[in-house]
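*Asks:* this one's structure only:
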């Protein structure tokens, strides 16, 4: 018997198929005739095997290594692709946001920079700038609230040198923060006994805070009572009221003539007149103020500004004339009439008569030498001071 030259395929996992190649001149047909198969087996034949198609098969274990490397490569490629797509999405969304919100985002950035530049251009006149964390420390995390307004809230605070301060936190950010800029720029130019002192400010993104000197007696409106009030806490002597009226007038005159740049306040009212421990008045709240050169007598404005009841006619409607510092004088006059108690009498009379124009009512009563004062008992000296104010 010829020795069989048989190469048996190794028992290695991963062999997919076996191809048999019989190297003989006669073809062997595997049929039901078992003698032919027996003769082939007895004669011997060569066997080759492969799991790589028609290519030579590598050594055992190569397939598994190739698969591991391929798998890792695919995973790395997928992760890299996802990362690139993620970055592209972020960049696209950011660009779309800046494009779609250009009027807001871009403008806000420009406005913030403009505000900072505007404030810093004040040079030595610029007040101290505080961080928002410092503001929280000086107010003990806004513990003691002094008041609330349409702009935000006012809190009591203390500086490192133990000075008390009033911290005004701006909650209503109107437009591009023009009111905040106006207040810092305007008040930084002032130094007068009848104008409140700005000690510092905070400007951090949406955090806008003003730090003022503390006025222990609060605002003037707390000391002006209506006719039906029986409270004595808000009553001041006539002499004190007269001095307050004179002090406010001096403060306004300083804003018009004493500063290098004329300042028009546009919001003179009881709530914006603060009183120190000696009841000396100080003009505050310059959020609506306008800066103008001294040579300018008429200023241009878009829309009315101020508080109903104090606004001069020309500020409300240009048909009455141009807007100037005289518009503040009108508001000051309305404030004085409130201090004198005349407006209270007018309000009481209007309740049971036809509607009348307040300044016209004052003018007619003074011409007729009628009593336009309140019904409280006054000395002769008090009556003279009140009539001077009127």
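*Replies:* Good, I have the coordinates. The model shown is predicted, which means the values in this text are computed figures rather than measured ones. Numbering: from 1, shown residues only.

*Asks:* C-alpha from now on. contacts and neighbour counts both.
*Replies:* OK.

*Asks:* what secondary structure does residue 336 sit in?
*Replies:* The three-state label given to residue 336 by DSSP: H, G, I helix; E, B strand; the rest coil is helix.

*Asks:* next one for the comparison:
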């Protein structure tokens, strides 16, 4: 195809640069006409008749009289020039049309192949594949997006209802980085991830510009609205808070070791821990780091992912170590400390400046006083709080090698508070808290 275009360009250059006489000679050498072909077009022209109907009468054209002005006399060079120009124009039209048709067929074929690949992927998993919904169906399910549940770095969530009456959470994604096939592959991977402490994916939407994930609905919302409340410990109670902490640990341990592919969440925080009707914690938004580009609030510079206050040092800077599942352990530890303190780990509005950064403050309470009496707790309550605090301090060690795995964290939860050693005092990482 490119060779035909090059030929047309050469012929065009000859037409534009050569003199009429030279053109006449050139055309006379080739032919007194021309033909142009394509798959759907055939063009032919001659300076003499190339088709004579049966029984046609021959016409004889007399020579022009001397009185005819020279400018109006048809000359062989003029006819040849016109023929050459027409030939070049025909060649260019044919080549351009052929290129456009080929490009169109390539696009159609590519899209068709992608569509077939997506359908094949879904068919391979049969009933295990998540159900695909159209955008119009999601609009009906959510009542034209009437009830907004929340918005995060990966998208906006609306409450919806399936045709069978079951409530769902519909998350519309933005800043997508994957094509259709990659998106479906990740969706299938998320669907295959099944654990009591991990949110279940029900279905998805894959349109030209709209992509969404449909999850099971969590009636009690996210953990953040409970632990930051003024009477959070009264609302949940320390026993329930402890159950939630261990449930999250089990869910993370499953993502790191138990599922088919090891998953690093990259954004463990109270906002991404959802609670069902019995306050069983379920980890949400796992697997989305591959699908989306997080917002600026998620500090996406240099490939960094996570939320301010929960980002492991090695995610922020490689000089601290290599990004791994230990990065999730760090985020979990920071969240655990916020659950104990009932506040953000960094809080500027405090009476005592020493209480500004909670990890330092609670470490001093445990190391110097050996208790959490300053929190005005009963003995049984303090036992739970002290265990959670010590585990949290181990998890936020600056060096990834010093942090426990989630399996080790679960073992620590099985021990009493007195059996747990306080980690060595290091400068806790708070550069971007």
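*Replies:* Yes, it's here. Just so we're clear, the structure is a prediction, and the values are computed from it rather than from any experiment.

*Asks:* need the TM-score from the superposition.
*Replies:* The TM-score (TM-score structural alignment, normalised by the length of the first structure) is 0.61; 283 aligned residues with a CA RMSD of 4.2 Å.

*Asks:* distance of the equivalent of residue 224 of the first structure over in the second structure from residue 236 of the second structure?
*Replies:* Residue correspondence to the second structure (TM-score structural alignment): residue 224 of the first structure is matched to residue 227. To residue 236 of the second structure, residue 227 of the second structure is 8 Å away according to CA to CA, to the nearest Å.

*Asks:* looking only at neighbour counts, state which of the two leads.
*Replies:* residue 227 (23 against 15; other CA atoms under 10 Å).

*Asks:* give the closest residue to that one in space, chain neighbours not counted.
*Replies:* Leaving aside its chain neighbours, residue 227 of the second structure sits nearest to residue 342 (5.1 Å; criterion: CA to CA, 6 or more residues apart in numbering).

*Asks:* residue 160 of the first structure too?
*Replies:* residue 138 (7.9 Å).

*Asks:* ok, the one you found touching residue 155?
*Replies:* No. The pair residue 138 of the first structure / residue 155 is not scored as a contact, 9.8 Å apart, by CA atoms under 8 Å.

*Asks:* now the helices for the stretch 151-300 of the first structure?
*Replies:* Secondary structure of the stretch 151-300 of the first structure (DSSP state H, counting those that start in this stretch): helices located at 178-188, 238-253.

*Asks:* closest to residue 350 of the first structure out of those helices?
*Replies:* When those are compared by CA to CA, helix 238-253 sits nearest residue 350 of the first structure, at 25.3 Å.

*Asks:* packing partners for that closest one?
*Replies:* On a contact count with 3 or more CA pairs under 8 Å, 6 or more residues apart in numbering; DSSP states H and E, helix 238-253 of the first structure meets strand 281-283, helix 326-339, helix 380-389.

*Asks:* sorry, back to before: out of the helices of the stretch 151-300 of the first structure, which one sits most buried?
*Replies:* Highest mean neighbour count of the helices of the stretch 151-300 of the first structure: helix 178-188, a mean of 22 (counted as mean count of other CA atoms under 10 Å).

*Asks:* which residues are contacting it?
*Replies:* 115, 118-119, 122, 125-127, 196-198, 201, 208, 210, 263, 285-291 (CA atoms under 8 Å, 6 or more residues apart in numbering).

*Asks:* now, which of those residues lie within strands?
*Replies:* If you go by DSSP state E, the contacts of helix 178-188 of the first structure have 198, 201, 208, 210, 263, 290, 291 in strands.

*Asks:* of the residues you listed, just the buried ones, ChimeraX syntax please.
*Replies:* Provided next is the ChimeraX selection string for whichever of those are buried by 16 or more other CA atoms under 10 Å:
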select :198,201,208,210,263,290
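
*Asks:* residue 242 of the first structure and residue 386 touch, don't they?
*Replies:* Yes. Between residue 242 of the first structure and residue 386 there is a contact under CA under 8 Å: 7.4 Å.

*Asks:* circling back: save the helices and strands packed on helix 238-253 of the first structure as TSV, and put in mean neighbour count and distance to residue 349 of the first structure too.
*Replies:* Below are these laid out as TSV (neighbours: other CA atoms under 10 Å; distance: least, CA to CA, whole Å):
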stretch	mean neighbour count	distance to residue 349 of the first structure
strand 281-283	28	30
helix 326-339	21	15
helix 380-389	14	20
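
*Asks:* so can I have CSV of the ones you listed showing distance to residue 175 of the first structure?
*Replies:* As requested, these are arranged in CSV below (distance: least, CA to CA, whole Å):
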stretch, distance to residue 175 of the first structure
strand 281-283, 25
helix 326-339, 24
helix 380-389, 38
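
*Asks:* what span of the first structure lines up against stretch 412-425 of the second structure?
*Replies:* Under TM-score structural alignment, stretch 412-425 of the second structure corresponds to no residues of the first structure.

*Asks:* stretch 22-37 of the second structure too?
*Replies:* Alignment note (TM-score structural alignment): stretch 22-37 of the second structure is unmatched in the first structure.
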